[in-house]
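In: Coordinates for the following, if possible.
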Amino acid sequence: MTYNITLLPGDGIGPEVITSARKVIEATGVSINWEIVEAGNDAIKKHGTPLPEFVIDSIRNNKIALKGPITTPVGKGFKSVNVRLRQELNLFANVRPIKSFEGIDSIHQNVDFVIVRENTEDLYAGIEHMVGEDAAESIKIITRKASERICKFAFELAKSQGRKKVTLVHKANIMKLSDGLFLESGKKCAKSYEDIQFEDIIVDAMSMKLVQFPQDYDIIVAPNLYGDILSDLSAGLIGGLGLAAGANIGHDIAVFEPIHGSALDISGKDMANPTSAILSGVMMLKHIGEYGSAMKIEDALAKVFRDKRYRTIDLGGDLGTKEFTQKIIDTM
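Out: Alright, predicted model coming up:
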């Protein structure tokens, strides 16, 4: 079977790490017809917009996409392409597995949990405006429908992966209506999954406990902003953003991407760690049912990481992007 998949190289190091992921995926023998489209800086130069309509159409048609990081201007400029994609395609669930690798120096070992983040609401809805000249106002939106949907997704993920606990993160002690609604939705959903333990925790306490005891968690579900922050914090526990993958999942469409940024300072220098992009490809393969190919890549990565001779520059080694990629392929 041949799969039609949209490929967005992205900005900065995006084309390098996405090329690596593509080569590793193809080395497993899975047959993919890649439809390559541009978004981000290259799209602005050619089409006058960072997210042309044909990009969205391609993803809608193919249902699956592998995407590189896309630069978002800070404080001004165009709206985040990532946020627009999630909203336009209703990719309501952001899924970020956090799993430590044997052989990688990190704060904790034996870490294995997943952060499930609501992807369409909260402060990331982007509804903000100036109030006069000296104040800005941003609106936080939490709806019952989206909250119940993401909580159900988290419990179903726990069930499918054989996990025993779902932890809901909130700040309902202060934001009693918005976060209170999210918490209420989680408690309601938990009643339908009696075999799975449910707990809730305030986000600041969660930040501390993740740093101290990350092994205590299975599935963490959170509103958009908290989930975003906790995802990057958690990546730091296992060695950094270069080792963590991500997916944005809707009812019938899924976009997979490395969780790091475009790193313009090392773009084109063969210095980027492609592991996050490769792991995103692994998530994609599992999503389309190619578990054998996914396991080949996971096993090869594990073997390479156990041998401390093979490290990219960010992990203290001297391998470039291309050489590390080839090592993974050779190990398969």
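
In: From here on, just use CA atoms for contacts and neighbour counts.
Out: OK.

In: ok, Gln87 - contacts?
Out: Thr120 (Cα atoms under 8 Å, 6 or more residues apart in numbering).

In: before we move on, what about the one 5 residues further on?
Out: In this structure, Phe92 makes contact with Arg86, Glu118, Asn119, Thr120, Ala146, Ile150, Asn248, Ile249, Gly250, judged by Cα under 8 Å, 6+ apart.

In: Just the buried residues of those residues.
Out: With neighbours counted by 16 or more other Cα atoms under 10 Å, these contain buried members at Arg86, Glu118, Asn119, Thr120, Ala146, Ile150, Asn248, Ile249, Gly250.

In: Identify the farthest-apart pair in those residues.
Out: Using Cα to Cα, the two most remote members of the buried ones among the contacts of Phe92 are Ala146 and Asn248, lying 14.7 Å apart.

In: rewinding a little: let's see which of the contacts of Phe92 end up in helices.
Out: In helices, judged by DSSP state H, the following of the contacts of Phe92 are found: Arg86, Ala146, Ile150.

In: want to put them side by side, so please do this one too:
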Amino acid sequence: MTRVTLIPGDGIGPEVAFAAKEVVDATGVKIEWDIVNAGADTYKKTGSFIPKTLLESISKNRVVLKGPITTPIGKGFKSINVTLRQKFDTYANIRPLKSMPGTKGRFDNVDLVVFRENTEGLYAGIEHKINEDVTEAIKVITKKGSIRIVEEAFKYAKEQNRKKVTAVHKANIMKITDGLFLDCAKSVAKKYPDIEYEEKIVDNMCMQLVMYPEKYDILVMPNLYGDILSDLASGLVGGLGLVPGANIGSDIGIFEAVHGSAPDIAGKSLANPIACIMSSAMMLDYIDEKQAANRIRKAVWTVLEEGKWKTKDLGGNATTEEITNAICKKP
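Out: So this is what the prediction gives:
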């Protein structure tokens, strides 16, 4: 039996996280769930956004399924997501983006994976106030960080029989920082001669994705670009409610939907749980329960294809519970 830390989160977090738990339990995989929360609601109750009990649970279990968590904007609090990624060195953020039936996706042929460096770049959290009129953020790019995220992208490409890796950068302007990232990407690419390698400047990459997404396979990039491009690509396949994510370190995996906590619809049973459910499938892959993971993906695909149970964001009227139950009932 695998012990998994479950973080319900804030806003719609508990609704989608427990929906994912229900679907995982329906597969028959034996999971012992250690439920410990974090975020704004936890802060109100305990005075801490990330309680010690949660850090202890993650340190012990090394596998986490996480609902979205609220971090106040512009209030001086460091992002909880960033804190967890840096604390546990989950350096590879992996976001698969694939066209699915019965959605509002603008394309039906998107099948790409974004590999985002997860611990440094402009999200390193090094900011300063110079004076009342000037602020400063420091972008950190390291050889170690760059090499290991590009290695993950190429390793995944090889394991999944993918054909191409595209390194995304702005080295034409940020010649030192993004220049280092690009140098590292080129050095790693030389070890994988059977996989096509190319480079795209990030602004051009945005245009390419909204015009020709079918031309791309694996995208690898520094932190900020990955955050932006994965959301852009989410729009191509029907929205954030469909896109899963994984944060992977050397011996730890934290799995979460790409979307935020959406407090405006919390408690109304309007939330689309598919992104979190698909994240739980990635978690099952990680713990070598691949058959169960594929059953979940097939069930989600079938429910969307049938079109009977779709949440409001997908053009339907189904509740969170209804679409979750429909997925659970599929063989």
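
In: Quick TM-score on the pair, please.
Out: Laid over one another, the chains give 0.99 as their TM-score (TM-score structural alignment, normalised by the length of the second structure), with 331 aligned residues with a Cα RMSD of 0.8 Å.

In: ok, the ones in helices among the contacts of Phe92 of the first structure vs Ser262 of the first structure, which is closest?
Out: Among those, Arg86 lies closest to Ser262 of the first structure (Cα to Cα), at 18.4 Å.

In: for the corresponding residue of the second structure for the closest one, what are its contacts?
Out: Using TM-score structural alignment, the partner of Arg86 of the first structure in the second structure is Arg85. Contact partners of Arg85 of the second structure, counting by Cα under 8 Å, 6+ apart, are Tyr91, Asn118, Thr119, Asn247.

In: any idea how far Arg85 of the second structure is from Glu120 of the second structure?
Out: In this view, Arg85 of the second structure and Glu120 of the second structure are 10 Å apart by Cα to Cα, to the nearest Å.

In: repeat for Glu159 of the second structure
Out: Counting by Cα to Cα, the gap from Glu159 of the second structure to Glu120 of the second structure is 26 Å.

In: Also Asn294 of the second structure?
Out: Relative to Glu120 of the second structure, and taking Cα to Cα, Asn294 of the second structure is found at 32 Å.

In: the more surrounded of the two?
Out: Higher neighbour count among Asn294 of the second structure and Glu120: Glu120, with 23 against 16, using other Cα atoms under 10 Å.

In: Enumerate every residue touching the closest residue to that one other than its chain neighbours.
Out: Using Cα to Cα, 6 or more residues apart in numbering and skipping residues adjacent in sequence, the residue nearest Glu120 of the second structure is Val140, 5.6 Å away. Shown in contact with Val140 of the second structure (Cα under 8 Å, 6+ apart): Glu120, Gly121, Leu122, Ala124, Thr177.

In: Where does the residue nearest the centre of the first structure sit: helix, strand or coil?
Out: Centroid check for the first structure by Cα atoms, centre = their mean gives Gly246 as the closest residue, at 2.1 Å. Counting by DSSP: H, G, I helix; E, B strand; the rest coil, the backbone at Gly246 of the first structure sits in strand.

In: hang on, it packs against Val95?
Out: Yes - applying Cα atoms under 8 Å, one finds Gly246 of the first structure in contact with Val95, separated by 5.7 Å.
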